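Q: Give me coordinates for this.
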Amino acid sequence: MWYRSEITKKLGVQYPIIQAGMAGGVTTPELVAAVSNSGALGTLGAGYMTPETMQQAIKQIKQLTDQPFAVNLFIPEIPNVDTEAINQANEWLRPYREALQLTKPEVKQPSSSNYEKQLEILLQEGVPICSFTFGVPDKETIQKLKQHHLLLIGTATTVQEAMINEVNGMDMVVMQGSEAGGHRGTFLGEFEDAMIGTMALVPQAVDQVSIPVIAAGGIMDGRGILAALTLGAQAVQMGTAFLTCLESGAKKQHKEAILHTTEEQPVITSAFSGKPARGIKNQFITEMAAYEKDLPSYPIQNALTKEIRREAANQNRPEWMHLWSGQGPRLSRQQAAGEMISKWILQIDERIK
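A: Here you go, the predicted model:
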C-alpha cells in the first residue's frame, strides 16, 4: 500500500501524515489525540509551554489515546537584552497597548532553563517521539534522548540544514518549504536565503541525506500528500490544514481569517515575534513593517507583543492578532480532524486508481 514506508513503521502509525506541532495553544490534547486515533501522528506544540503545563497536556493526551504521539520543542535562542531597542519597540507598540488598556511588560533575559526542564518531562512521561524547531539539539542531548528510546525529528529549510540534522544524529527530518505558515525552522544563515519552495526543496534533500525526509509547507489535502510522496518524501507534516479543524485551539478570529482569505494574503513578517513568520496581512503587520529591521530579536519581541495579541483576541480586534497561515488557505476546511484525514486518504486512493 502507498502509505506503508520506513517512517510509518518507525513512528508506529498507519498513515504518513504528521500534524505539525503548532505552538501557542493550537494543538490541544483533543486535537493531538484525534489525529493519532485516526492513524496519523498528532503533535503537541510545546514550544511556549511551561514544563508543568506541558506535562499536564501530555497526561491528558495519554488519557485520550493509546496511539503514538509527538511533542515539539523549540531550541532556545538567547540574544542579549538591548534596552535601547526594547524602549524604542515599546514606543512603537504604545498606541496598541493604550487602545487595549495594557501596561508595558517586564522583559527578562532569555535562558535555556525552560527547555532543559521540558526535556526532563519528556523522559519522565515516556514520550515516544520528539521533534525540534529553530535548530538541532547538541549531540549529548540527542544521545541521552536516544538512550531512552525516543525517535527524534529535526526541521530544516535548506539541504545543508538537513545534512546537519543527519550528522548530529536525528532519525528523520522535516523539509519545510517557504509556503509554510507561521515560523519556519531556519537556523543556518539568513532567513531570506532559505525561501525555497517545497517542490524544489524536497527532492534535493532526498538525494543528499540518507535519513527519511518529511515534506512540509503548503500541503493541504490528498493531492499535496501524494505529490510530496512522489517527490521522494516518506511522509508529510501539515499545519494550516489542521489549524481550522474542530479540535484546534486556535482563536475563533484566527480560524475565520484563514477560512475567508486568499493565497496572496499570507505574508512574511517579523513584527509579532522578531523572527520572520508567515501570517495573514492585517493592520498590525502593515503599520509595523517600517520598523521590522530595528525590532528586538526573537524571543524578546515575542514577549513584548504577547499581551497585545492575547488582548486583541479577547476584544475581538483581529487586525492586531497574529493570524499565522500557509499559502493554501482556500483549501482550508472546518471539520473534525478524523474526517479530514479520512477524506485525504480517499483522495489519494482515487488518484492512484
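Q: From now on I want contacts and neighbour counts done on CA atoms only, so please keep to that.
A: Will do.
Q: ok, and for stretch 117-130, which residues are buried?
A: Neighbour counts over stretch 117-130 (16 or more other Cα atoms under 10 Å) mark 118-119, 121-122, 127-130 as buried.
Q: Alongside the first, I'd like the structure of this one:
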Amino acid sequence: MRVPARFGGLGGLAVPVVAAPMAGGPSTPELVAAVTAAGGLGFLAAGYRSAAAMTEEIHRLGELTGRPFGVNLFVPSDAPSGTAPVAAYRERLRPEAERHGVLLPAAVAPDRDDWDAKIAALTADPVPLVSYTFGLPSPDEARALRAAGTYQIGTVTSAAEARLAAAAGMDALCVQGPEAGGHRGTFRVAAAPGRTPLPELLAEVRAVSGLPLIAAGGIADGPAVAAALRAGAAAVQLGTAYLCADEAGTSAAHRAALTDPGFTGTVVTRAFTGRAARGLRNAFIDRYEPYAPAVYPEVHHLTRPLRAAAAERGDTAAMHLWAGTGHRLARTGPAAETTRELWRAAQSAPGPSASTDR
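A: Below is the predicted model:
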C-alpha cells in the first residue's frame, strides 16, 4: 500500500469536516477515501474487528489514498462484568429469540476487542491518526504511539473526561454531545450520559483545555457546521450525515429507516448493547429498554444473534438503527460531494464566515 502522509494537525485540513468512525459496517475504506479526497478527514472503525481485520482495512485504504486518515479504537473496560444482570436479561429476551428462531449465548466470555494486538499492530506499522472511544490508552501505550508519529485524539463527553484526556497526552479532543448517533463515548459503562447540548459542552471543555477540538453530535448541514466552528471547534465530525452515502456500508433497511416518517425520533437506549447509544426508536427498544443492564460488551454479544436475524430480514422493528438527531438530513450520493457541499453551505451560512473562525 502507499504510505499515508503524516498528519499536520486539524488546522491544516482544507475542509474541516471529519467522517466519524461508525463500527459495525457503515465506515468503509471507500467512504474514508472519498471524504479525504474532498479535503476532509475520515476514520476507519476498528471496533468489533480483530487486529487482522483492522490491518486488512488499513491496507485497503492505503491502496485508495495517500492522504492522512485515522483509525478509531474502542478502549476495553476494566469494570467487572455483571453476570447476574446479563443472565436475567437473557431470560427476558428468550421469547424474542424464539420468535426469531435463534439461540442466545448461554455465557459471554470476557472481551477486550483484541486491544493489545491492535496497539501492537498500530505501533509497528503506524497510521497518521488514532482516536479512542470509551476511554484512554495507558501512559505506555500513548507514549508508544506518540513515538511512532501518530496523532492521537480522545473522545470526551464532559469537562472531567477532557481533563483526563489532556493529562494522557492527547493531541486533540473529539467533544461528543448528546445529539450524536450511536454509542456515547463515556469512559464508564454505567455512567449516565450527560445532556448538556453540544454548544455548551464545547464551551465547558474549552474552559479546561486548550487542545484543538472536534465538535460531534447532531451536525448534519452547513449552518450547523458553521455554528460549531464559530463556537471554537477546529473541525466538525459527522456520522449520521454519511450513513446514506454511496460508499457507506449501511444496510438498505437502515438507510430507508433514516427518512421513514414512521420513525418519529431518536432515543438513547441500552437495550441492544448495555451501553448508552442513540438510535431510531423502535419496538425492541420500547419492550426491553426498562430491563437492559448497564453491562458492556456482554449485552452487545448477548443480543448479537437477535440483531443479526433482524438485519437479515430487514426487520426495522427489531434492528439497532443508530442515528443522531439530524438523521432526516442524511444525504444520498457520493461522500466527496456531500463533504464539499457541507463546506460550501457552511461558508455561506449567516453570521461570521466559517473559514475565518477556524
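Q: Can you calculate the TM-score here?
A: These two chains, once laid on top of each other, score a TM-score of 0.92 by TM-score structural alignment, normalised by the length of structure 1; 344 aligned residues with a Cα RMSD of 2.0 Å.
Q: so which of the buried residues of stretch 117-130 of structure 1 comes closest to G177 of structure 1?
A: Nearest to G177 of structure 1 out of the buried residues of stretch 117-130 of structure 1 is C130 (Cα to Cα; 20.5 Å).
Q: Run through the residues that contact that closest one.
A: If a contact means Cα atoms under 8 Å, 6 or more residues apart in numbering, then C130 of structure 1 has 70-73, 150-153 as its contacts.
Q: neighbour-wise, which of those residues leads?
A: Using other Cα atoms under 10 Å as the neighbour test, these are led by A70, with 28 neighbours.
Q: Which of the helices or strands spans it?
A: strand 69-74 (DSSP states H and E).
Q: average gap between that strand and structure 2?
A: Compared with structure 2 after fitting, strand 69-74 of structure 1 has a mean deviation of 0.4 Å; criterion: mean Cα distance after the TM-score superposition for structure 1.
Q: Which secondary structure element is home to the closest residue in space to D221 of structure 2 that isn't next to it in sequence?
A: Closest residue in space to D221 of structure 2, ignoring its immediate chain neighbours: L342 at 6.0 Å, by Cα to Cα, 6 or more residues apart in numbering. Following DSSP H and E, one finds L342 of structure 2 within helix 335-347.
Q: can you map out the helices along the stretch 101-250 of structure 2?
A: Taking DSSP state H, counting those that start in this stretch as the test, the helices found in the stretch 101-250 of structure 2 are 115-124, 139-147, 159-167, 198-208, 222-230.
Q: let me fix that: the stretch 251-358 of structure 2
A: Going by DSSP H, counting those that start in this stretch, the stretch 251-358 of structure 2 shows helices at 252-258, 283-288, 298-313, 335-347.
Q: what comes up buried for the first one?
A: The neighbour-count check on helix 252-258 of structure 2 (16+ other Cα under 10 Å) flags 253-255, 257-258 as buried.
Q: And the shortest one, by the same measure?
A: For helix 283-288 of structure 2, the neighbour count (16+ other Cα under 10 Å) marks 284-285, 288 as buried.
Q: what's the mean gap between stretch 113-125 of structure 1 and the aligned bit of structure 2?
A: On superposition with structure 2, the mean distance recorded for stretch 113-125 of structure 1 (mean Cα distance after the TM-score superposition for structure 1) is 1.9 Å.
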